[in-house]
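J.: Sequence unavailable; structure follows:
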């Protein structure tokens, strides 16, 4: 089977450019977009659950580098992007209601006065630093999000929120591993240092070719799998808590902010 075509370059693109594209109908992945700008997972849930969810994020800082929390009913996050509308500015959303999931290009008609938005850092923000160091990212070259797995490690519980730690995986050349670990350790808003390097079985992942989210991407000869704690740990916890309604970003379709990853 032939590999997908290489991902296009978006030189000079800003977070605002991606948000405006989403408002106009862009529905793709944000991997490789707006290099150097912090990207965020978005979770929007009823105010009655917000304090417990904030405590859950604080208890799991590697999985949840919490970037900002919105005001009840508010669709903006001024600390991250001055002009963003969280109901329209992501390339895709998933509405979780009545036990089902519905993908939607926007959530203007589902936003409520009691909803609180949480923006949690995403690994995509680390890519510019790795690219600047000359480190090959095969998932990026292929335009893929990469695989994400439920692990057998539990997240720290808080109130009604608990569940498995979710990890993202990207394969890197074995000779680059020390540099990859050192660079990402300095990027805490993008999950920081790796959770694990090497055998997926150490995380309870028995079939790396069958990820829970994302696309399969097995290491090639000379590569080693590297795993990071992932913000989708929140999705697993929200589903397990039985919330009657919440909104999340669509897989790989992040909020691209105006923050620069290199900033403190």
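T.: Yep, it's here. Because the structure is predicted, anything quoted here is derived from the model rather than measured.

J.: make it CA atoms for all contacts and neighbour counts henceforth
T.: OK.

J.: Quick one: residues in contact with the longest helix along the chain.
T.: Longest helix in the chain, counting residues (DSSP state H): helix 47-59. Residues from elsewhere that reach helix 47-59 (C-alpha atoms under 8 Å, 6 or more residues apart in numbering): 63-66, 72, 114-116, 156-162.

J.: ok, and here's another one to check against it:
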């Protein structure tokens, strides 16, 4: 098998393990294949979210939208969006109600859920690694750090909220390279939205991420921030959405689609 076939087999195997109950962050899983954020909303909220995503495309780049009630996606044949992510979040009235490894029971509460698969910055990390740029959460074996910011997204209908960003420490002399590499992937967040001083994003303590894990920042490294697909979860909270299902931050849907599809 060639490398993409091997990666697809790795994706199938990973989804099978998640279906059986394995819970682990997905960074570095099936390198070369795109990973996706998930947000599932009742049909009554789907148009508002589609409009929100269109107006905030860097934070919410849509890769697929399901039919109401469907748990299938064109991004991975025979995959089940109710079971094939390692961890889900259940939202009620804008508050996190619980986290589960199987969302089937909660999915059954609404027969008209529309699921949005949103591009994830994990998808460009293989290119960063290939270029000799350390992706710290991968090398440290943990989840990527993510932060709420003071950057308001453009509202749509009943939805509003601020952007969430992911952070990777980059050596100062490689920041331009990292920006150039990731800019080739506009469908999975693209170029950084901010470089340097976290306080300008409203981040008071970079050692305390709102989601994910803390990573080390070495001398000579600069924190670089990318728009993050956890933004819809911040929007669910800010907007008081009555019901939603999402991935748990860093626990993505591993697709069968090659990253090169989203490279320009």
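T.: Nice, thanks for sending it over. Remember, predicted model here, so these are calculated numbers, not experimental data.

J.: TM between them?
T.: Remark: TM-score between the superposed chains equals 0.92 [TM-score structural alignment, normalised by the length of the first structure]; 254 aligned residues with a C-alpha RMSD of 1.6 Å.

J.: Looking at the contacts of helix 47-59 of the first structure, which is nearest residue 138 of the first structure?
T.: residue 63 (23.0 Å; C-alpha to C-alpha).

J.: Now do the closest one against residue 154 of the first structure, distance only.
T.: From residue 63 of the first structure across to residue 154 of the first structure, the span is 11 Å (C-alpha to C-alpha, to the nearest Å).

J.: can you list residues touching both of those two?
T.: residue 165.

J.: Show me which of the two is the more surrounded one.
T.: residue 63 (28 against 13; other C-alpha atoms under 10 Å).

J.: Next up, the contacts around that one.
T.: Contacts of residue 63 of the first structure (C-alpha under 8 Å, 6+ apart): 57, 165, 166, 191, 229, 230, 231, 233.

J.: if you skip the residues just before and after it, what's nearest to the alignment partner in the second structure of it?
T.: By TM-score structural alignment, residue 63 of the first structure lines up with residue 59 in the second structure. Leaving aside its chain neighbours, residue 59 of the second structure sits nearest to residue 227 (4.9 Å; criterion: C-alpha to C-alpha, 6 or more residues apart in numbering).

J.: Helix, strand, or coil at the equivalent of residue 179 of the second structure over in the first structure?
T.: Matched to the first structure by TM-score structural alignment, residue 179 of the second structure sits across from residue 181. Under DSSP: H, G, I helix; E, B strand; the rest coil, residue 181 of the first structure falls in the helix class.

J.: pretty sure residue 46 of the first structure contacts residue 116?
T.: Yes - between residue 46 of the first structure and residue 116 there is a contact under C-alpha atoms under 8 Å: 6.1 Å.

J.: and those two? which has more neighbours close in?
T.: residue 116 (24 against 19).

J.: now that one: how far from residue 187 of the first structure?
T.: Taken as C-alpha to C-alpha, the span from residue 116 of the first structure to residue 187 of the first structure is 26 Å.

J.: which residues of the second structure fall in helices?
T.: Ranges of helices within the second structure are 3-19, 43-55, 104-107, 125-130, 136-139, 175-183, 231-239, based on DSSP H.

J.: closest one to residue 212 of the second structure among these?
T.: Using C-alpha to C-alpha, those put helix 136-139 closest to residue 212 of the second structure, at 9.6 Å.

J.: In the first structure, which residues correspond to that closest one?
T.: The aligned range for helix 136-139 of the second structure is 138-141, by TM-score structural alignment.

J.: how about the matching stretch: buried residues?
T.: 138, 139, 140 (16 or more other C-alpha atoms under 10 Å).

J.: Nearest to residue 195 of the first structure among those residues?
T.: Distances from residue 195 of the first structure to these, taken by C-alpha to C-alpha, are shortest for residue 139, at 18.5 Å.

J.: mean per-residue distance, the match of helix 136-139 of the second structure to the second structure?
T.: Mean deviation of stretch 138-141 of the first structure relative to the second structure after superposition (mean C-alpha distance after the TM-score superposition for the first structure): 1.2 Å.

J.: ok, back up a step: now for the closest residue to the match of residue 179 of the second structure other than its chain neighbours, how many residues are close by?
T.: Using C-alpha to C-alpha, 6+ apart and skipping the chain neighbours, the partner closest in space to residue 181 of the first structure is residue 193 (5.6 Å). When neighbours are defined as other C-alpha under 10 Å, residue 193 of the first structure has 19 of them.
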